[in-house]
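Participant: only geometry, no sequence info:
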C-alpha cells in the first residue's frame, strides 16, 4: 500500500515554500488518527504541525487542539490554514513540547524527522515543520533517532492517564528501539500499522551509505513506514 494523494476526508490546505508539504507519511499518520475516538472536549497536541493538516483535521471533530512548531513560517501557516478552514487552533512557536511544559493531553500526534544521515551533526532539532530548515528536510542524526528519542522521553510525562501517542517513523530508524523506550517509560507500545513506500529522492541519494550500514538490503526497493501507538497506563 502506498499513499500518495491527499485522502478526500483530509482538509485541503495551503503549504508555502519553507513549510513541510504533507505527503505519504502524513497521510499514513492521518489514517491512524482517524481510527482514534476523537471526542469533544479532548485535549490533543500536534508536535511539529507543519501546515497544520493533522491539527485542523482533529479540530473538525470538536477537540481542543494545541500545535507546536519550531519555525515561525510553519506557525503562521497553520494559524492561517485553521482560520481558512473555520477551525480554532492554539499554535505555538517552540521545539517539540517546550511551549506546553506542564500541560497534559489525551492524545499526542507527531510526524517527526526520522531519516538517518551520513553526517551525525546534520539533523533538524524539532519535528515536522523543522524538517525544511536550511533544506535539511528529513535528517535526524546518524541513526535517525535525534528527535524520536526525545519524543519517547518527553511525551509520556505530557499524557493523562490512558492518553495515547501516535507517531510515524521509518523502520530505518529503529522500530524496536522506539517500542523499548516507550515501554521503559511505562507505556503500552505497539506497531499499529505498516506500509511500504518507494524510496524518495533523499533516501535514493544515500542508498549506498544505508546499504553499507546494512540498513537497506541490496535488492530492497521500498522503505517501511510504521505507526507507533503507545498508551499511558
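Facilitator: Nice, I can see it. Because the structure is a prediction, the values reported are computed rather than measured. Numbers count the residues shown, from 1 in each chain.
Participant: can we go C-alpha only for contacts and neighbour counts from here?
Facilitator: Will do.
Participant: Just give the nearest non-adjacent residue to the most centrally placed residue in the chain, would you?
Facilitator: Among the residues of the chain, the smallest C-alpha distance to the mean C-alpha position (CA atoms, centre = their mean) belongs to residue 111, namely 0.8 Å. Nearest-residue entry for residue 111: residue 168, 5.1 Å, with adjacent residues in sequence omitted and distances by CA to CA, 6 or more residues apart in numbering.
Participant: and the strand or helix carrying residue 84, what other elements does it pack with?
Facilitator: Under the criterion of DSSP states H and E, residue 84 resides in helix 72-85. Other elements packing on helix 72-85 under the criterion 3 or more CA pairs under 8 Å, 6 or more residues apart in numbering; DSSP states H and E are helix 53-59, strand 89-93.
Participant: ok, now with 10 Å
Facilitator: Contacting helix 72-85 under the criterion 3 or more CA pairs under 10 Å, 6 or more residues apart in numbering; DSSP states H and E are the following elements: helix 53-59, strand 64-69, strand 89-93.
Participant: let's bring in a second one:
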C-alpha cells in the first residue's frame, strides 16, 4: 500500500507488515469498533476500515502523522476518525472490539523523547507505552474483544504476556519474525549491550505479535 509520508512521520516497516499479517490471519469478524494506537501514516487503521470495521478510531501524538493519516484515509475512501493526542488517554472510558498497536518500543537513554524519536523511543527498557497498554487493555476491550500488539523481543514478550494475563485476558504470541537491526537500533548497540538487552555482537532482534482476548464466560 503506497502511502503519503511527510518528513518526520514513521515509515511503515517490517513490524507494520507483521501486525497486518497477524490481523488478516486473526479473521476478526467485521462490523466492530477499532482503535489504532500510534497510527503514523494510518496504514493499520485503513486496513481495518477496508476489512469492514464499523468504526475506526486512530490516534497519534504527532500532528504530522495525524495529517498524513487523514489524507491517506481520504485518498483511499476509508472511513477513519483520526485524533491528535495520546491514544490511550483519548480512549479512556470507551471500549473497542479490536485494538491494534504498533507502539514505540526501542530502549532509549531519555524518558522524554522529542520530535521524530517519539515514534520509537520508549524509556529505559522500551516498555513505557507497552506497560500502559497492558494495564489499560482489560478496560478498553469490549466483551470478546481482541488486542493485537507488535513489539521487539528485546522488551521481553513474557512480561507482556504476564501483564495481560494478570488483567484477566487470554494472551499468546501469534507471530514471530527475526529482523536485522535498522539504523536506530544500530546506533544504540552500546546502550543495549550495557543494559544487558543483547549479548556482545548481536545485530538482530525478534519481532513478536501478541494477541490478547477478553473472553466472556458463558453463563
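Facilitator: Good, I have the coordinates. Please read all numbers here as calculations on a predicted model, not as lab measurements.
Participant: After superposition, what is the TM-score?
Facilitator: Comparing the two superposed chains by TM-score structural alignment, normalised by the length of structure 2, the resulting TM-score equals 0.92, with 214 aligned residues with a CA RMSD of 1.5 Å.
Participant: What residues of stretch 87-99 of structure 2 count as buried?
Facilitator: Of the residues in stretch 87-99 of structure 2, those buried under the neighbour-count criterion (16 or more other CA atoms under 10 Å) are 87, 88, 91, 95, 96, 97, 98, 99.
Participant: Is it possible to get TSV of those residues that adds secondary structure and distance to residue 33 of structure 2?
Facilitator: Putting those into TSV (DSSP: H, G, I helix; E, B strand; the rest coil; distance: CA to CA, whole Å) gives the following:
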residue	secondary structure	distance to residue 33 of structure 2
87	helix	15
88	helix	15
91	coil	12
95	coil	8
96	strand	5
97	strand	5
98	strand	6
99	strand	9
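Participant: what ranges do the strands span in structure 1?
Facilitator: For structure 1, the strands defined by DSSP state E cover 43-47, 64-69, 89-93, 105-110, 159-170, 187-198, 222-232.
Participant: Could you export those strands as a markdown table, including distance to residue 138 of structure 1?
Facilitator: As requested, the strands of structure 1 are exported to a markdown table (distance: least, CA to CA, whole Å):
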| stretch | distance to residue 138 of structure 1 |
| --- | --- |
| strand 43-47 | 15 |
| strand 64-69 | 15 |
| strand 89-93 | 20 |
| strand 105-110 | 14 |
| strand 159-170 | 11 |
| strand 187-198 | 15 |
| strand 222-232 | 14 |
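Participant: Just the buried residues of stretch 117-132 of structure 2, please?
Facilitator: Residues of stretch 117-132 of structure 2 classed as buried under the neighbour-count rule (16+ other CA under 10 Å) are 117-128, 130.
Participant: Actually, stretch 164-177 of structure 2.
Facilitator: For stretch 164-177 of structure 2, by 16+ other CA under 10 Å, it's 164, 165, 167, 169, 171, 172, 173, 175, 176.
Participant: which ones are touching residue 164 of structure 1?
Facilitator: In this structure, residue 164 of structure 1 makes contact with 36, 44, 105-109, 155-156, 187-189, 229-233, judged by CA atoms under 10 Å, 6 or more residues apart in numbering.
Participant: For the alignment partner in structure 2 of the residue nearest to the centre of structure 1, which residues are in contact?
Facilitator: When structure 2 is aligned by TM-score structural alignment, the residue opposite residue 111 of structure 1 is residue 102. With contacts defined as CA under 10 Å, 6+ apart, residue 102 of structure 2 is in contact with 12, 15-16, 18-19, 36-40, 44, 119-120, 130, 148-151, 209.
Participant: Next: residue 194 of structure 2.
Facilitator: Residue 194 of structure 2 makes contact with 188, 200 under the criterion CA under 10 Å, 6+ apart.
Participant: just checking, what residue in structure 1 corresponds to it?
Facilitator: So, by TM-score structural alignment, residue 194 of structure 2 is matched to residue 212.
Participant: aligned partner of residue 232 of structure 1 in structure 2?
Facilitator: Residue-level alignment of residue 232 of structure 1 against structure 2, with TM-score structural alignment as criterion, gives residue 214.
Participant: separation between residue 169 of structure 2 and residue 196 of structure 2?
Facilitator: As for residue 169 of structure 2, its distance to residue 196 of structure 2 is 30 Å (criterion: CA to CA, to the nearest Å).
Participant: now residue 164 of structure 2
Facilitator: 25 Å.
Participant: before we move on, what about residue 158 of structure 2?
Facilitator: Separation of residue 158 of structure 2 from residue 196 of structure 2 (CA to CA): 17 Å.
Participant: now do residue 28 of structure 2
Facilitator: As it turns out, when the distance is counted by CA to CA, residue 28 of structure 2 lies 38 Å from residue 196 of structure 2.
Participant: Which one's more surrounded, these two?
Facilitator: Taking neighbours as other CA atoms under 10 Å, residue 28 of structure 2 and residue 196 compare with residue 28 leading, 17 against 11.
Participant: Can you give the distance of stretch 3-15 of structure 2 from its chain's centre?
Facilitator: If you compare the mean C-alpha spot of stretch 3-15 of structure 2 with that of the full chain, they lie 14 Å apart, counting by CA atoms, centre = their mean, to the nearest Å.
Participant: Start and end of it, how far apart?
Facilitator: Per CA to CA, the first residue of stretch 3-15 of structure 2 is 16 Å away from its last.
Participant: And for stretch 28-40 of structure 2?
Facilitator: Across stretch 28-40 of structure 2, the terminal residues are separated by 22 Å (CA to CA).
Participant: follow-up on the earlier one: tell me how many other residues surround the residue nearest to residue 111 of structure 1.
Facilitator: Using other CA under 10 Å, residue 168 of structure 1 has 26 neighbouring residues.
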